[in-house]
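Q: Based on what follows, work out the 3D shape:
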Amino acid sequence: MQIISLDGSTYHQGFLHGKGLKTEIENNVAVYFERFRLEGELEREEVLRRAGLFADSIERQTPAYADGMEGIAEGSGLPYLDIVALNVRYELLYHQYTSLAVDGCTSFAVMPEASRDGELLMGQNWDWIPQTEGALLLTMHDNGNTTIAFTEAGIFGGKIGFNSHGAALGVNGLLSTQDDWSKLEIPFHVRCWMALNADSPDGMRQALIGTPRSCSANFMVAFGSEAAFDLETAPNAYRELEPVNGRLVHTNHFLDPSAVPVEEPPNEARERSRHRFKRMSEFFENSEKISLDDLKGFLIDHDGWPWSICRHEDATIPPQDRSITVCSVIICPAEGWMEISDGPPCQSTYLRFGLA
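A: Below you'll find the predicted structure:
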């Protein structure tokens, strides 16, 4: 996994991102345009048409993010709409009710009272397409905020990480029958960028639920040592979940759709999400106090392999249906560090990155 330092305006951040990750971005463009065709039945011309509509919306609602995408395009030498398509790939893929959408990512938060070291810890396994190239962005913003976040090469800003104010974010894909890309609301990845620039829990809420959404998504949120909560979001509704006994877990299904309220489309892969939720919840419930090493042990669990918490490719199914744990992340927002694995954590060493 590439590690890249960014600074300056959002355009300059994007330019450095594009220049430094050019090869990885080219790979991701090829991977996603193939997935758009296979999973979403979207040919290149239609993808670019939709990307153009989103580009206009993003430029109007969050011009600084649009500047970042322009910088990536300039730095990488790739067409602007190809980069926009990467940045709105969540909306372009998830609204199609793909199997991948309900079949990856296990997130968690542990409050100080449930933590062996007395610190809030949060994180996740991020399970996705094996061929995607990720990167860790270390960004010094013009406003004084610093972020450390994982992203897919070509997607501006990051989606799993933390900032110097103490804000930390994890994500899970969700589906509902309300999802519709054509609403052209602020996209998922733009909201992640906004949340990772927030300076308070309410600022993170505003970024994630302050306006309607095009598609459903789950956000695991923490702030310093003081707060952790989960936001299950649908286009026009949301539900905030609080820790129980200092512990919080989420996977890829609405825990109680009627409480949002929302309706989930039928998908047989949802049982795998329920299994991972049950498995992680049992680990938490059976631990009096949870340590960093405990979390690493939970995150390499292979019960239900290959669709386990620690995900591995299933060679018996078509390549376009396969997924893997692309990275595993544990964050301590109060102390300002995160540990991340490059690939399934059972096969990779966690590396620590901090603000100090």
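Q: Every contact and neighbour count from this point should use C-alpha atoms.
A: Fine.
Q: Mind jotting down where the strands sit in the protein?
A: Remark: strands assigned in the chain by DSSP state E are 2-8, 106-110, 121-128, 134-141, 146-152, 160-163, 167-173, 217-223, 227-234, 237-241, 247-250, 324-332, 337-342, 351-354.
Q: One more sequence to fold, the one below, so I can look at both together:
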Amino acid sequence: MAQAITPFPFVSVSGTPYERGRQYGAGLRDRVVASARLYGKTLDELGYDSVGKTRLIKRFATQIEGFGAHYLEEMRGVADGSGVAFEDIVMINARTEVIAQARREKDAGIAEVPDPDDGCTGAVIMPERSVTGALIHGQNWDWRAECAETAIVLRVRRDDGPDFLTFVEAGGLARCGLNAAGVAITANYLESERDFTQTGVPLSLIRRKVLEQEHFALAMRAVATTPKTCSNNMMLSTVQGFAIDFECAPDEAFPVYPSDGLIVHANHWTSPVALAKLRDTGIPSVPESFYRDWRVRKLLSEAGGKLGPDDLKAALFDTFGTPYSVCRPPRPGSGGNLSATVSMVIMEPANGTMEVAPLPALNRSFTRYSLTEDPVTLAAF
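A: Purely as a prediction, here's the structure:
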């Protein structure tokens, strides 16, 4: 039975990158502290002392600075506003890459993906399939259940580009979201044998770069051409009526186009070109991925020729194969953590809105966040 769960807190910031970060950190101090503790604990468990931790994270700070120095300024603001160490804020923004590198060092160079129960199922309904004629973009984010207590929604008002709205772990600069230019992005886990063979820009900063773009072509360039440390799937859409999915290896991106007015993607490679060139090494971690995207596509196809946000919600609430389902209840993960669908996010770029439900397997209440309005609690779905 669904239960009442606290909505994700919201903060709206403006000003210079440093000022925005300071407002963010001060406004959500408790969640930033909890987020830093969550990932810092992993380095502690791997045996890193303060000197080793600083050395490890500095490497990624240098990479981020080369991609955009203003990102580090914003992180310094978050650190100062929250009272959390700057290196811990960098850690939050590069947690996949930092933890993987830490494990490589401690395991004599053997690469290992941290916490392999990172799922996610994403979908886009194209305008020709939308009941309103406007594109709909959504996702379930599967990760550590405790992130329901560390995630937030951030609105950034910018003087140097479009305002944007992002659902993100506290202390992070972006995860999924949309901007005032009508660009939206979600992302989900992929794995290949090319992972961790080069150093690239942390995935979260690439997503942030997308949300800073006025033009969709530049958003696609940020995803398709930025070097990465590990594989990832990034789904992009524009209010103008186009969407594309990029299955990204560290050094190459493979486009996947809409089919029957839909894009649906889980956590296995689907591009024939990608499958001919690399090896999908993530299946042992997410074997249910094969039916998760099939289930979402099936449910959307059966819902009719024209679809609305509620149809996407219904598909993402699917419990087939539970607890290894599209909507995942909390269960023990293979890394010893408690794994769950942490959030369901439904975006309508034409309206500049994002509806988010925490722990949707336990809770069907959404909060609507907006580029222009205050958050609104919606009736349970």
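Q: Fetch the TM-score of the aligned pair.
A: Overlay of the two chains. TM-score (TM-score structural alignment, normalised by the length of structure 1): 0.92; 351 aligned residues with a C-alpha RMSD of 2.1 Å.
Q: Who are the contact partners of the residue nearest the centre of structure 2?
A: The C-alpha lying nearest the average C-alpha coordinate of structure 2 belongs to residue 175 (C-alpha atoms, centre = their mean; 3.8 Å). Applying C-alpha atoms under 8 Å, 6 or more residues apart in numbering to residue 175 of structure 2 gives the contacts 166, 167, 168, 169, 186, 187, 204, 207, 208.
Q: That one pairs with which position in structure 1?
A: Applying TM-score structural alignment, one finds that residue 175 of structure 2 aligns to residue 159 in structure 1.
Q: Which parts of the stretch 201-350 of structure 1 are helices?
A: Listed in chain order, the helices of the stretch 201-350 of structure 1 (DSSP state H, counting those that start in this stretch) span residues 201-209, 270-285, 292-298.
Q: out of those, which comes closest to residue 231 of structure 1?
A: Closest to residue 231 of structure 1 of the helices of the stretch 201-350 of structure 1, according to C-alpha to C-alpha: helix 201-209, at 8.2 Å.
Q: picking up where we left off before, can I get the strands of structure 1 in a markdown table including mean neighbour count and distance to residue 67 of structure 1?
A: Shown next, in a markdown table, are those (neighbours: other C-alpha atoms under 10 Å; distance: least, C-alpha to C-alpha, whole Å):
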| stretch | mean neighbour count | distance to residue 67 of structure 1 |
| --- | --- | --- |
| strand 2-8 | 15 | 12 |
| strand 106-110 | 29 | 31 |
| strand 121-128 | 27 | 27 |
| strand 134-141 | 21 | 14 |
| strand 146-152 | 23 | 17 |
| strand 160-163 | 30 | 21 |
| strand 167-173 | 28 | 23 |
| strand 217-223 | 27 | 25 |
| strand 227-234 | 24 | 27 |
| strand 237-241 | 17 | 29 |
| strand 247-250 | 25 | 33 |
| strand 324-332 | 26 | 28 |
| strand 337-342 | 21 | 27 |
| strand 351-354 | 14 | 27 |
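Q: Which residue, other than its chain neighbours, is closest to the residue nearest to the centre of structure 2?
A: Once flanking residues are discounted, residue 175 of structure 2 sits nearest to residue 168: 4.9 Å by C-alpha to C-alpha, 6 or more residues apart in numbering.
Q: Residue 105 of structure 2 versus that neighbour, what's the distance?
A: Counting by C-alpha to C-alpha, to the nearest Å, the gap from residue 168 of structure 2 to residue 105 of structure 2 is 28 Å.
Q: picking that back up, can you tell me how far the match of residue 175 of structure 2 is from residue 271 of structure 1?
A: For residue 159 of structure 1 relative to residue 271 of structure 1 (C-alpha to C-alpha), the value is 25 Å.
Q: With residue 257 of structure 1 instead?
A: In terms of C-alpha to C-alpha, residue 257 of structure 1 sits 15 Å off from residue 271 of structure 1.
Q: Next: residue 335 of structure 1.
A: Taking C-alpha to C-alpha, one finds residue 335 of structure 1 at 36 Å from residue 271 of structure 1.
Q: before we move on, what about residue 40 of structure 1?
A: From residue 40 of structure 1 over to residue 271 of structure 1 the distance is 22 Å, taken as C-alpha to C-alpha.
Q: likewise residue 230 of structure 1?
A: 21 Å.
Q: Same check on residue 280 of structure 1?
A: Going from residue 280 of structure 1 to residue 271 of structure 1 by C-alpha to C-alpha gives 14 Å.
Q: Settle it for me: which of the two has more neighbours?
A: Shown here are residue 280 of structure 1 and residue 271; by other C-alpha atoms under 10 Å, residue 280 has more neighbours (22 against 14).
Q: so who does the more buried one touch?
A: So residue 280 of structure 1 contacts 249, 298, 309 (C-alpha under 8 Å, 6+ apart).
Q: same question, residue 308 of structure 2
A: For residue 308 of structure 2, counting by C-alpha under 8 Å, 6+ apart, the contacting residues are 130, 131, 132, 136.
Q: let's see it at 7 Å
A: Shown in contact with residue 308 of structure 2 (C-alpha atoms under 7 Å, 6 or more residues apart in numbering): 130, 131.
Q: What's the match for residue 249 of structure 2 in structure 1?
A: Checking TM-score structural alignment: residue 249 of structure 2 goes with residue 234.
Q: Next up, the contacts around residue 152 of structure 1.
A: Here residue 152 of structure 1 is in contact with 133, 134, 135 (C-alpha under 7 Å, 6+ apart).
Q: Just to confirm, what residue in structure 2 is aligned with the second one?
A: The one in question is residue 134 of structure 1. So, by TM-score structural alignment, residue 134 of structure 1 is matched to residue 151.
Q: Test my guess that that match contacts residue 171.
A: No: here residue 151 of structure 2 does not reach residue 171: they are 8.9 Å apart, not a contact under C-alpha atoms under 7 Å.
Q: Am I right that residue 99 of structure 2 is in contact with residue 114?
A: Yes: using C-alpha under 7 Å, residue 99 of structure 2 makes contact with residue 114 at a distance of 6.4 Å.
Q: neighbour count winner among those two?
A: The neighbour comparison of residue 99 of structure 2 against residue 114 (other C-alpha under 10 Å) goes to residue 99, with 23 against 18.
Q: Please determine how far that one is located from residue 336 of structure 2.
A: Distance of residue 99 of structure 2 to residue 336 of structure 2, computed by C-alpha to C-alpha: 15 Å.
Q: before we move on, what about residue 219 of structure 2?
A: 36 Å.
Q: swap in residue 317 of structure 2?
A: For residue 317 of structure 2, the distance to residue 336 of structure 2 - C-alpha to C-alpha - is 25 Å.
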